[in-house]
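*Asks:* Show me how the following folds:
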Amino acid sequence: MKADARTAAIGCLALALIVVAGCGASAPRPVPPTATATAVPSPSGTEPSPAPEGTFWRAGTDIATLASGLTSPWSVVPLAGGGALISQRDDGVVLELTRTGDLRTVGAVPGVVSGGESGLHGLAVLDTGEDPLLYAYFGSVDDNRVVRMPLLGDPGSFRLGDAEVVLDGIPRASTHDGGRLAFGPDGYLYVTTGDAQQRDAAQDREALGGKILRLTPDGDAAPGNPWGTRVWSMGHRNVQGIAWTADGTMWASEFGQNTWDELNRIEPGANYGWPVVEGVAGRDGYTDPVAQWPTSEASPSGLASVGDTLFLAGLRGERLWQVDTADGEAAADPVAALTTQFGRLRDVVARPDETLWLLTSNTDGRGDPGPSDDLLLRVPLVTAP
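*Replies:* Got it, this is the predicted structure:
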């Protein structure tokens, strides 16, 4: 879609959508029924048959609570065989949701210093054939960094081994810290960083701030990176979500400043414009977003894909955006779901049993946490009409 046509289409969408004002949580949201028996379904044997090509997905309504009482949760990572790990930003704790639905503490990541939006952020797990390795992104005294720790013991009784620094020196601030981790289809570790209030860093190819990085599991620059460094793409303000659709396309959700939040198709070596441009600009040298929203309707954090449908978790927007894609473009206007039903949404991950797991973010230190604290929700998926 050409830039001027896409701008017009997105502008029409923005006028039609309801603007939700304010960043903080409002009145306590209802807690859906707690899942019973084995609350955490195992992926073993539940892999669905491939959906027909061109199938798109929508959030269903039979939503269940897998965990409650969370405080400032930031990232959820499902584990092979069932269960999940959850990071809590402000206290630096990693929790385990066991296969039977119990919630227990795995341990605190050493060196986490929280404040503002900084603290313990993204998690990723690498299966080594022995003890799995847990990667964590967090703010320390001086910087943001990535460490890895062996997950010792067995599922249901995991504990953290000694931490080893994978990458340090990422700029840290009270806001714009990025922090999402994911192993891509190519087996390399992708790390999102914010500009950490150093706006010009996003346009400095040698700086780590305002970038998406692509690393080997040991933290070195991955082979094939566009400039031979750790940098994969640049010109980002604050990316907190990355995902790959079924066709192999990489996507990222990005916080704008005052005007436009973005969904970007990520290409190696591309420049996404911040702080020179925000949203669709049509300027040579900068890559325009595939979709954009007013900041009051998104403030997107986690991003997940099922087939060729993307799901963006909105914080200020308090909704789950659903974007169907084809050939690296939006196939239709984005569709909102769960609007204000559960408040601020921090992370979303796709499961092999055609469900999403969704973290809320209503106890993020910005006010009274409310009686229900934060939740991990299980959201069924249905095919789009």
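
*Asks:* From now on I want contacts and neighbour counts done on CA atoms only, so please keep to that.
*Replies:* Will do.

*Asks:* Secondary structure class of the residue positioned nearest the centre of the chain, three-state.
*Replies:* The chain has G302 as the residue nearest its centroid, 2.4 Å off, counting by C-alpha atoms, centre = their mean. Assigned state for G302: strand (three-state reduction, DSSP: H, G, I helix; E, B strand; the rest coil).

*Asks:* One more sequence to fold, the one below, so I can look at both together:
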Amino acid sequence: MRSGLAAGAVVLAVVLAGCSPAGTPQATPTSSSAGQSAAVSDVVDGLDVPWGLAFLPDGDAVVTLRDDPALVLVGPDGSTSDVTGPGADDLLDVVVPGGEGGLLGVAVLGAEGSTVDLALYATAADDNRVLRGTLDGSVLGELRPVLTGIEKAGNHNGGRLAVGPDGYLYVATGDAGDPSSAQDPDGLNGKILRITAEGDPAPGNPDEGSPVWSLGHRNVQGLGWAPDGRMFASEFGQSTWDELNVIEPGGNYGWPEVEGMGDGFVEPVAVWATTDASPSGLAVTDDAVYLAGLRGERLWRVPLTEDGVGTPEALLDGEHGRLRAVEPAPDGSLWVVTGNTDGRGAVRPGDDRILRLVVD
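*Replies:* So this is what the prediction gives:
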């Protein structure tokens, strides 16, 4: 990692571009002025293929580096420190980066005193798996697998982890290049899984004894909850429609039978042409859902309404390249992780970076 501090950088004015469906529910949003503004500044730069981000109780963020594979702590002031210890050594031994695989998602399972219990999503030699370890300061203890056997591939590994309001761990998996796996109720791929911190199926899952919370997904990489309890997920489409879904327990979201809207399956609440989004990370605030777009190179803001969602609006349109992740920060801002060093982006000076975004 190349360390770099850019706190206090010149704040750039950004205009949100609104969009509205044209004609049919599947129509891609088109841009128009929304009249809202935001401010963006650098928190840190010089990160090598950052992927996941989670905030710790002390306000620092732990960031995963997909290809190294390693963890980095980033302070609100942009200071950085490498995570060391037995767990850091385990990552080097266990994780086998390749294609879209590597060290991916991270979530905070709990904290006690100075120690924080972490969950990590990692691509190993034979599978994707969820690992658990304890972080004390910048030292990570030995890691142990709590969920294994998620099929791996060069593409569609999923990888996002999030702890829900119910305290259970949600795991987003991809179809690993086998679309039919998404409809297999006994498989782990193409699913959102709900498990305990020990890796067992969580109580209250649709099928007792199964970790599957929802199925029929192509490649989910964003998870979050609205204040009213609605669970949102972002999903990569194949060639036509990217999706924002509200996740229902036991819901079937249609892949590979349908992409976008389709009879007989739970339909998305918003869709985009794949050139406009390719959404990875997702964040939910009190008033909106934010989706980080890779191919689309923009951050989509989808307002929350009492009965659904409003018209999506484009933010940071093309200004920072590919966007990999977005998370609400403790100070009320959003931290946005760029994704230009992953082999598919145009690398800019200082890439990759974490941006601090404040929406008016």
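
*Asks:* thinking again about what came up before, I figured the residue nearest to the centre of structure 1 was touching W251, is that so?
*Replies:* No. Contact criterion C-alpha atoms under 8 Å: G302 of structure 1 and W251 do not qualify, at 11.3 Å.

*Asks:* now the helices for the stretch 1-150 of structure 1?
*Replies:* With DSSP state H, counting those that start in this stretch, the ranges of helices along the stretch 1-150 of structure 1 come out as 3-16.

*Asks:* quick one: the strands in it?
*Replies:* Secondary structure of the stretch 1-150 of structure 1 by DSSP state E, counting those that start in this stretch: the strands cover 57-59, 64-70, 73-78, 84-88, 93-97, 103-108, 120-126, 133-139, 144-152.

*Asks:* by contact count, what packs against the longest one?
*Replies:* If you count contacts as 3 or more C-alpha pairs under 8 Å, 6 or more residues apart in numbering; DSSP states H and E, strand 144-152 of structure 1 packs onto strand 133-139, strand 159-160, strand 164-170.

*Asks:* How far off centre is stretch 212-231 of structure 1?
*Replies:* Chain-centre distance of stretch 212-231 of structure 1: 20 Å, with C-alpha atoms, centre = their mean, to the nearest Å.

*Asks:* So for that stretch, first residue to last residue, what's the gap.
*Replies:* With C-alpha to C-alpha, to the nearest Å as the measure, stretch 212-231 of structure 1 spans 6 Å from end to end.

*Asks:* Over to stretch 323-342 of structure 1?
*Replies:* Stretch 323-342 of structure 1 end-to-end distance (C-alpha to C-alpha) = 20 Å.

*Asks:* What lines up with Y190 of structure 1 in structure 2?
*Replies:* Using TM-score structural alignment, the partner of Y190 of structure 1 in structure 2 is Y170.

*Asks:* was I right about that match contacting A162?
*Replies:* Yes. Between Y170 of structure 2 and A162 there is a contact under C-alpha under 8 Å: 5.3 Å.

*Asks:* distance of P275 of structure 1 from G235 of structure 1?
*Replies:* P275 of structure 1 sits 7 Å away from G235 of structure 1, going by C-alpha to C-alpha.

*Asks:* Ok, R89 of structure 1 next?
*Replies:* Relative to G235 of structure 1, R89 of structure 1 is positioned 25 Å away (C-alpha to C-alpha).

*Asks:* still on that earlier bit, anything in contact with each of P275 and G235 of structure 1?
*Replies:* Shared contacts of P275 of structure 1 and G235, defined by C-alpha atoms under 8 Å, 6 or more residues apart in numbering, are found at 202-203.

*Asks:* In structure 2, what stretch matches stretch 68-86 of structure 1?
*Replies:* Aligned using TM-score structural alignment, stretch 68-86 of structure 1 spans residues 45-63 in structure 2.

*Asks:* Go through that stretch and flag the buried ones.
*Replies:* 45-57, 60-63 (16 or more other C-alpha atoms under 10 Å).

*Asks:* Stretch 19-30 of structure 2 too?
*Replies:* Buried residues in stretch 19-30 of structure 2, counted by 16+ other C-alpha under 10 Å: 19-21, 26-30.

*Asks:* again with stretch 141-158 of structure 1
*Replies:* Burial within stretch 141-158 of structure 1, assessed by neighbour count using 16+ other C-alpha under 10 Å, is assigned to 143-152, 155-156, 158.

*Asks:* Could you dump the residues you listed into CSV with distance to Y137 of structure 1 added?
*Replies:* Formatted as CSV, the buried residues of stretch 141-158 of structure 1 follow (distance: C-alpha to C-alpha, whole Å):
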residue, distance to Y137 of structure 1
D143, 11
N144, 7
R145, 6
V146, 4
V147, 7
R148, 9
M149, 12
P150, 15
L151, 16
L152, 19
P155, 22
G156, 23
F158, 19
